[in-house]
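Engineer: here's my sequence, what's the structure:
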Amino acid sequence: MKTLAISTLTICGIEELPGNSAREVTHVLSVLDPDRAEIEAFGAYGTHERVTLRFHDIIDPAPDRIMPAPGHVAEILGFGEGLRASAVGRKAGHLLVHCHMGISRSTAAMLTLMAQADPHEGEDALFARLREIRPQAWPNSVMIGFADEQLGRHGRLTEALGRHYAHQIAAQPKFRTWMNDLGRKRELEMAV
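Structural biologist: All right, here's what the predicted structure looks like:
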């Protein structure tokens, strides 16, 4: 994300937030469940800009649950535009993106920001960079689909997501059981 003058990228879950408080985080994108209380850990952080989005980590509609929607991804892209606009005069920065566990919504959000910042970088390269940042990344497929459309990637992000899932299953077979138990068989079927 050099185009945004962000030198450090971090993805984590809520339990990891206290351990990042001394890392000079300048920007935070929080993706939380709608009924989740505010995160107290940010009180120990220095001055930073923070945007919070609230929706559930699901890929199919469910009663009393809020699906990721195109508007949520548009807000992520708006956050990215804000990073770009504020880059003037900023020599460095530390972007932290988190969700509940730092595996699905946050990794989808970070991949979206990376694809926005580097529109000419290949999709497989973007996912490889994502794995370097967060080895356990399993991006929410609904969010990636909306990002693919809004960024004009013409299905290439979604196709690369399937290859990423296949990589993750080969590297960490527990994902097959875990995603099956979470009702995310459709994502497992995307793995090619």
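Engineer: contacts and neighbour counts: CA atoms only from here.
Structural biologist: Will do.
Engineer: now the helices: where do they sit in the chain?
Structural biologist: 70-85, 105-117, 123-133, 141-150, 156-171, 174-181, 185-190 (DSSP state H).
Engineer: can you tell me which of those is most buried?
Structural biologist: For the helices of the chain, ranked by mean neighbour count under the definition mean count of other Cα atoms under 10 Å, the leader is helix 105-117 at a mean of 25.
Engineer: next, the second sequence, to be compared with the first:
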Amino acid sequence: MSRIHVCSLARIGSTVAQTGASHLVTLINQGTPVERPASIPEERHLFLAMNDILEPMEGMTPPGEEHVTTLLDFVEGWKPEKPMVIHCFAGISRSTAAAFITVCALRPERDEAEIAALIRAGSASATPNLRLVRLADDALGRRGRMVRAIESIGRGRDAFEGHPFSLTLDR
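Structural biologist: A predicted model of the protein is given here:
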């Protein structure tokens, strides 16, 4: 069964080691040091530099269409025989949005609300970045269903670091 594991920056090494992941997605502020585990080749590591913001702010990089397009291209090239790990700084917002987007992109027949509910069940603190979700909803032609699904689970509990969790591609 194909899995996408979500974690924080602090848990990359242990999550990759425990899961045997073949691919890694990093969504983090530009300039944040990220040590790629040796088991993940450079070409299987996607680094998306962005701040965790919902609206443009001076001196910060908001999630943009180019980030979503790059993510979609990367996950389309993933052969899900082995897991993928997606992380951001805390494992709460950017990474949970990217995991949601990945499942929606690779399994267009799956119900967005079901996927969002699985995210909430996996992590009480998950608060997917709605800007990323909106951009992906448009790119994938989901007509607002992705946005409504994430809005329906609401903001997660406050936390410094999210609880690691995983999603399956298949039901």
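Engineer: superposed, what's their TM-score?
Structural biologist: Scored against TM-score structural alignment, normalised by the length of structure 2, the superposed chains reach a TM-score of 0.83; 157 aligned residues with a Cα RMSD of 2.0 Å.
Engineer: tell me the counterpart of Ala22 of structure 1 in structure 2.
Structural biologist: Using TM-score structural alignment, the equivalent of Ala22 of structure 1 in structure 2 is Ala17.
Engineer: distance of that match from Ser93 of structure 2?
Structural biologist: Using Cα to Cα, to the nearest Å, Ala17 of structure 2 is found at 23 Å from Ser93 of structure 2.
Engineer: export the helices of structure 1 to CSV and append columns for distance to Glu49 of structure 1.
Structural biologist: Below are those laid out as CSV (distance: least, Cα to Cα, whole Å):
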stretch, distance to Glu49 of structure 1
helix 70-85, 10
helix 105-117, 16
helix 123-133, 21
helix 141-150, 23
helix 156-171, 28
helix 174-181, 33
helix 185-190, 33
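Engineer: out of these, nearest to Thr8 of structure 1?
Structural biologist: helix 123-133 (9.6 Å; Cα to Cα).
Engineer: now for that closest one, which elements pack on it?
Structural biologist: The helices and strands touching helix 123-133 of structure 1, judged by 3 or more Cα pairs under 8 Å, 6 or more residues apart in numbering; DSSP states H and E, are strand 8-13, helix 105-117, helix 156-171.
Engineer: neighbouring contacts of that helix?
Structural biologist: Applying Cα atoms under 8 Å, 6 or more residues apart in numbering, the contact partners of helix 123-133 of structure 1 are 9-11, 107, 110-111, 114-115, 137, 156-157, 160-161, 163-164.
Engineer: tabulate the helices and strands packed on helix 123-133 of structure 1 (JSON lines), appending distance to Gly80 of structure 1.
Structural biologist: What follows is these, written out as JSON lines (distance: least, Cα to Cα, whole Å):
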{"stretch": "strand 8-13", "distance to Gly80 of structure 1": "13"}
{"stretch": "helix 105-117", "distance to Gly80 of structure 1": "6"}
{"stretch": "helix 156-171", "distance to Gly80 of structure 1": "18"}
